[in-house]
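# Sequence and computational prediction follow.
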Amino acid sequence: MHDLIQQLLLDSPFYQGASILLVAIFMALLAPLPREYQAFYWFSQLARSLSAKVARADRSANQQRVAGSLSVLLLVLPFWLILSFLLELAAFPWFFECLFLYLCLCDEQFHKVAEETGQALARQDKQRARRLLSQWVYRDTRELSEVGMSKTVIEKLMTTSIYGTVATILFFAVGGAPLVLGARMVKQLEYTWPALNPQYREFGRPVYLLSSLLYWLPTQAWNFTLAIQGGPGAVVQLLRPTKSPLPINNHLATCALAAKVLNTELGGPQKFAGQRVDIARIGTGPKPTPHTITAALRLLRLSKGIWVLSVLLIPCLWATLRLLAHA
């Protein structure tokens, strides 16, 4: 019994890490911050102010890419170093780890916005639906039709958990809160400077490529979670991912899988600052409606539940194996 207690004490950081993850995930879902008070919302505003000064269309493509690379370093490195150093100095680092994870998970509250948007569309209140979406996406929403808004909501729903729940769990397990925080900063810059937007086509390419590399594993893991719920056709879609010649925020394969599982059409042209960008439509099903948003919410809850359950079950299984080994 004494040896068993010693082993469990040695494993206490493992159990503490799982507890921090669970608390942060449930806090993000049950007690989210308003959009305008979120740290990464402010970070986006700072990034936009910087890009307004340095992302100039009159510069060559190489100059724009260099400016984009230096902007990423300028915005990410100082904040990341300061906050990581704070973790090292803190008397109770678990508190700050939980806080950082909570802030990195704030976009998980989009499911509530999706519900409200679906309800507004069902009432034909398109103006309210556009206002709700305009705070969460970096494309033009003023002229979106009901179908366009439904597609935007579903695509956002199906991709948010990649850099939210899934990346937080995987990165925290590998490198702790500093890795989660650094990767989340990069993802926020990718969304603020979307390479699909002609204004940021070259300026945003460095952060797009960095984000694609960082989030390759979380994306594949999330896509697998979606595919196993869609039957053999979705598994085939997973093994033969849809590719695009355009830099499309590295979530095209996820959207194609979601379209397959939900049997609907996603994708299509987008507008940025009045400029139309032609994007191929994906999926062979009918155009989405507010009812499709409801189905997407069910798919999201089940998929996210699988990941949250894994955080809960793995420590329990580990403790059970410890007990059996000493029985």
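Yep, that arrived. Residues are numbered from 1 along each chain as shown.
# Please make it C-alpha for all contacts and neighbour counts, starting now.
Fine.
# And the helix or strand containing Ile293, what's buried?
According to DSSP states H and E, Ile293 maps onto helix 290-325. Neighbour counts using 16 or more other CA atoms under 10 Å place 290, 292-294, 296-297, 299-300, 303-304, 307-308, 311-312, 315, 319 of helix 290-325 among the buried residues.
# That one: how far from the chain's middle?
Chain-centre distance of helix 290-325: 17 Å, with CA atoms, centre = their mean, to the nearest Å.
# And the strands in the protein?
Along the chain, the stretches classed as strands by DSSP state E are 266-267, 270-272, 275-277, 281-282.
# which one of those is the most hemmed in?
Mean neighbour count (mean count of other CA atoms under 10 Å) peaks for strand 266-267 among the strands of the chain, with a mean of 23.
# what packs against that one?
For strand 266-267, the elements it packs on are helix 146-161, helix 252-262, strand 281-282, judged by 3 or more CA pairs under 8 Å, 6 or more residues apart in numbering; DSSP states H and E.
# Included below, for side-by-side comparison, is a second structure:
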Amino acid sequence: MEWLATLPIDPLLILAVIVASWLFPLPEAYHPLNLFRFFAKQLAKKVNPDLSRSTQQQLISGSLAVFVAILPIWLLFYALYQFSELPWLLDALILYGCLDWRRQTKAATKVGSLLQGQQLSLAKQQAATILLRDTKPLNEMGVSKAVIESLVLHSSKLFLACLGYFMLGGGLAVLAYRLLQELQRQWNPKCQHYINFGQPASAIANLTSAPASLFSACLLALQYGLVNSYKKCQQHRQFFNRGSFYLLSCASEALQCDLGGPAYYGNIKLARMRFNAKHPPIAADIAKAMRQLHFLHFYFFLLVCAVGLLNYLWLY
């Protein structure tokens, strides 16, 4: 069990950062990731200006762009660690900047309230702040489904995964992971302009987020029906990567509502597989999904505390 002694983990530090990110979230307009998003878009315009280039050229450009976007920032923070007398504080600040779950839940709660108040147009405008897909063609069911899917995936990829990488590698690990996920979002291959250029970033992002997606899927299956979740995961997988497929399958079973189905990206309709359940999603299912996801976060933190306790017992 020597590996326990090498984990840069402090449950109290993680809890403090989670509480701070929940009580004092960074305003969206001043979030440091906004600067990186702008940089990513400008970089894509420079290195991927012509969609008529061959697929291979676009894939090579996309691969190199990942390193150009992430490596300088990572090296800058690595240098800061070398001179920092309080590396735990730098860890905390990086993790705080990487967690934006509070913004997601606030927007989703507002969407649910607007839908229940029969304000579909305002709900679609609010949903557009956290969704990549086009919201204009969506009805009430479509908005509810899109927001639920976004919550489920973001809970796994941008909350639990960030905490997991922080446990394993500290601030530098979670920084590299979070920037990679942001590149996938900015260069999403579902959008026509990035269909080839965004493939390398998307592939690496999906690979690195898979453990957290599988962990979340297993917890949902254990809590809300292991046998039925297993059966649902046996259907033929289409469109979704494996981690998202298992996670949405189990989430559909846990919520007992339909997920998946067609989605519009840049006015282009993409045919996605459906996860059929007892009923179509409604506005109330958004709040239900958030409650279930918060239970997942609680279980994960219990795991963090257990590992921290083992670490302490091993060292002392």
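All right, it came through fine. These numbers were taken from a predicted model, which means no experiment stands behind them.
# Now the TM-score, please.
The TM-score (TM-score structural alignment, normalised by the length of structure 2) is 0.90; 312 aligned residues with a CA RMSD of 2.5 Å.
# Of all the strands of structure 1, which one is nearest Val66 of structure 1?
The closest of the strands of structure 1 to Val66 of structure 1 is strand 270-272. By CA to CA, the value is 22.7 Å.
# Output the residue interval of structure 2 matched by the closest one.
Using TM-score structural alignment, strand 270-272 of structure 1 lines up with residues 263-265 of structure 2.
# ditto for stretch 296-312 of structure 1
Under TM-score structural alignment, stretch 296-312 of structure 1 corresponds to residues 289-305 of structure 2.
# Equivalent analysis for stretch 187-200 of structure 1, please.
So stretch 187-200 of structure 1 sits over residues 181-194 in structure 2, by TM-score structural alignment.
# Then stretch 29-38 of structure 1?
Mapping stretch 29-38 of structure 1 onto structure 2 (TM-score structural alignment) gives residues 22-31.
# for that stretch, which positions count as buried?
Here stretch 22-31 of structure 2 shows Trp22, Pro25, Leu26 as buried, counting by 16+ other CA under 10 Å.
# Tell me where structure 2 has helices.
Secondary structure of structure 2 (DSSP state H): helices at 2-5, 11-23, 32-47, 55-83, 87-98, 101-116, 120-127, 140-154, 161-186, 199-224, 226-232, 242-255, 284-315.
# Distance to Tyr265 of structure 2 for those helices - can I get that in CSV?
Below are those laid out as CSV (distance: least, CA to CA, whole Å):
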stretch, distance to Tyr265 of structure 2
helix 2-5, 44
helix 11-23, 30
helix 32-47, 17
helix 55-83, 20
helix 87-98, 26
helix 101-116, 20
helix 120-127, 14
helix 140-154, 12
helix 161-186, 12
helix 199-224, 16
helix 226-232, 26
helix 242-255, 18
helix 284-315, 22
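# which one of those helices is the most hemmed in?
Greatest burial across the helices of structure 2, using mean count of other CA under 10 Å, falls to helix 242-255, with a mean of 25.
# what's next to that one, contact-wise?
Contacting residues not belonging to helix 242-255 of structure 2 are listed as 149, 152-153, 206, 209-211, 213-214, 216-218, 220-221, 224-225, 228-229, 232-233, 237, 258-260, 275-277, 285, 288-289 [CA atoms under 8 Å, 6 or more residues apart in numbering].
# change it to 6 Å
With CA atoms under 6 Å, 6 or more residues apart in numbering as the contact definition, helix 242-255 of structure 2 has outside contacts at Ala210, Ser213, Leu214, Ala217, Ala221, Tyr224, Ser229, Cys233.
# What's the first one aligned with over in structure 1?
Aligned against structure 1 by TM-score structural alignment, Ala210 of structure 2 finds its counterpart in Trp216.
# Against Leu266 of structure 1, how distant is that match?
From Trp216 of structure 1 across to Leu266 of structure 1, the span is 22 Å (CA to CA, to the nearest Å).
# and Ala114 of structure 1, which of the helices and strands packed on strand 266-267 of structure 1 is closest to it?
Ranking these by proximity to Ala114 of structure 1 (CA to CA) places helix 146-161 first, at 6.1 Å.
# now that closest one: which residue numbers in structure 2?
Helix 146-161 of structure 1 lines up with residues 140-155 of structure 2 when matched by TM-score structural alignment.
# and stretch 297-315 of structure 1, how far from structure 2 on average?
In this overlay with structure 2, the average offset of stretch 297-315 of structure 1 from its partner residues is 1.8 Å by mean CA distance after the TM-score superposition for structure 1.
# Other residues contacting that stretch?
The list of residues contacting stretch 297-315 of structure 1 from outside it, by CA under 6 Å, 6+ apart, is empty.
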